[in-house]
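>>> No sequence on hand, only this structure:
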């Protein structure tokens, strides 16, 4: 009986060792994939913006579709900012559970790593996205002069999950 029990323990440790070895062997390949996705080619180095880039954040697939300055202003704020940046997002829920996502999950930082204030607008997006469903909508931020910008997606645990760099923004129609 002891031999059988010991044999199971040794076999279990051996299986764990093999699995650990397989995982370690795959790690460089997965790191290579990540590097190739984030390392721009020589042509892409000219364009440093991540507009159009998609990030898969634990099954929440987020695309920054558009980024630019808008002349739109809300009618609530008496002290209006000189510039407002509008970011258009497309989000798909590929998880097994519904998720809540909105413009409040995104933070925009300037070149000095200071967060920009959210600019409240009536069409800012936010909703519960059921499994397999999608949501598209804009988020607005008050702009200062410290460019370029970094867009960060944070989940409900307030952990950074996705980042996009945006530069050379143009006026949107």
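It's in. From a predicted model like this one, the values you see are computed outputs, not experimental measurements. Numbering: from 1, shown residues only.
>>> switch to C-alpha atoms for all contacts and neighbour counts from now on
Fine.
>>> mind listing the helices for this protein?
Counting by DSSP state H, the chain has helices at residues 2-38.
>>> now the closest residue to residue 88 other than its chain neighbours: how far from residue 85?
Setting aside the residues directly before and after it, residue 88 is nearest to residue 138 in space (CA to CA, 6 or more residues apart in numbering), at 4.3 Å. Noted for residue 138: a distance of 10 Å to residue 85, by CA to CA, to the nearest Å.
>>> Same check on residue 3?
For residue 3 relative to residue 85 (CA to CA), the value is 70 Å.
>>> These two: who's more crowded?
residue 85 (25 against 8; other CA atoms under 10 Å).
>>> Touching, that one and residue 71? I think so.
No - counting by CA atoms under 8 Å, residue 71 is not a contact partner of residue 85; they are 9.1 Å apart.
>>> Can you tell me what sits against stretch 127-145?
Stretch 127-145 has contacts (CA atoms under 8 Å, 6 or more residues apart in numbering) with 81-103, 108, 110, 116-121, 123-126.
>>> let's bring in a second model and compare:
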């Protein structure tokens, strides 16, 4: 009886040890996989390329990712405002400014949308930080929308995204 108990204890200790080791390896693999995914999604801005949702575009050190495009109601007029949500990060050693006013938005027909006067994002992103925000535009025409970021320092197109509406 004593041998059976000792044997059972040894089996339990071995099982716990093996489970502990495998969880550490699995966690490490998951972390490595997440890092690879993040690196794959980061793209150096190319003014001739077109990006989409979840593409993290490095625009001269400022990383921009559009996360959602949706139509909002305003003053009783359905679908009159386009809300573009984005995430920003600054891995550089300098502050980086970003404002939704530096976004040029065109509809499917190529018409330029006016900036909606409201709570449009505009801030300096501190070194090593991330932030979320939104820009608002008056809708005319139909989706998809081409969103172009114009570098405020050089007054030139840095990156363009083509964004469909999401619900």
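That came in fine, so what should we check first? Here the structure is a predicted model, which is why all the values come from computation and not from measurement.
>>> circling back: mind checking which of the contacts of stretch 127-145 of structure 1 land in strands?
84-93, 99-102, 108, 126 (DSSP state E).
>>> List the residues that contact the residue most central in space within structure 2.
Closest to where the C-alpha atoms of structure 2 average out (CA atoms, centre = their mean) is residue 65, at 3.3 Å. The contact partners of residue 65 of structure 2, by CA under 8 Å, 6+ apart, come to 53, 54, 55, 56, 57, 86, 87, 88.
>>> which position in structure 1 aligns with it?
Residue 65 of structure 2 maps onto residue 63 of structure 1 when the alignment is built from TM-score structural alignment.
>>> which residue packs closest to its match, ignoring adjacent ones?
That would be residue 54: by CA to CA, 6+ apart, it lies 4.2 Å from residue 63 of structure 1.
>>> which one in structure 2 is aligned with that neighbour?
Under the alignment (TM-score structural alignment), residue 54 of structure 1 maps onto residue 56.
>>> what sits against its match?
Residues counted as contacts of residue 56 of structure 2 (CA under 8 Å, 6+ apart) are 41, 42, 43, 63, 64, 65, 66.
>>> I'd guessed residue 150 of structure 2 sits against residue 103; true?
Yes - in this structure, residue 150 of structure 2 is within contact of residue 103 by CA under 8 Å, at 6.3 Å.
>>> could you pull out the strands for structure 2?
Under DSSP E, structure 2 gives strands at 42-44, 50-51, 56-59, 62-74, 77-90, 96-99, 103-106, 122-125, 129-138, 145-151, 156-163.
>>> one step back: and which of the contacts of residue 65 of structure 2 is nearest to residue 16 of structure 2?
residue 54 (39.8 Å; CA to CA).
>>> For that closest one, give its distance to residue 7 of structure 2.
53 Å.
>>> So between those two, which is more surrounded?
Ranked by neighbour count (other CA under 10 Å), residue 54 of structure 2 and residue 7 place residue 54 first, with 15 against 12.
>>> Residue 84 of structure 2 -> structure 1?
Checking TM-score structural alignment: residue 84 of structure 2 goes with residue 87.
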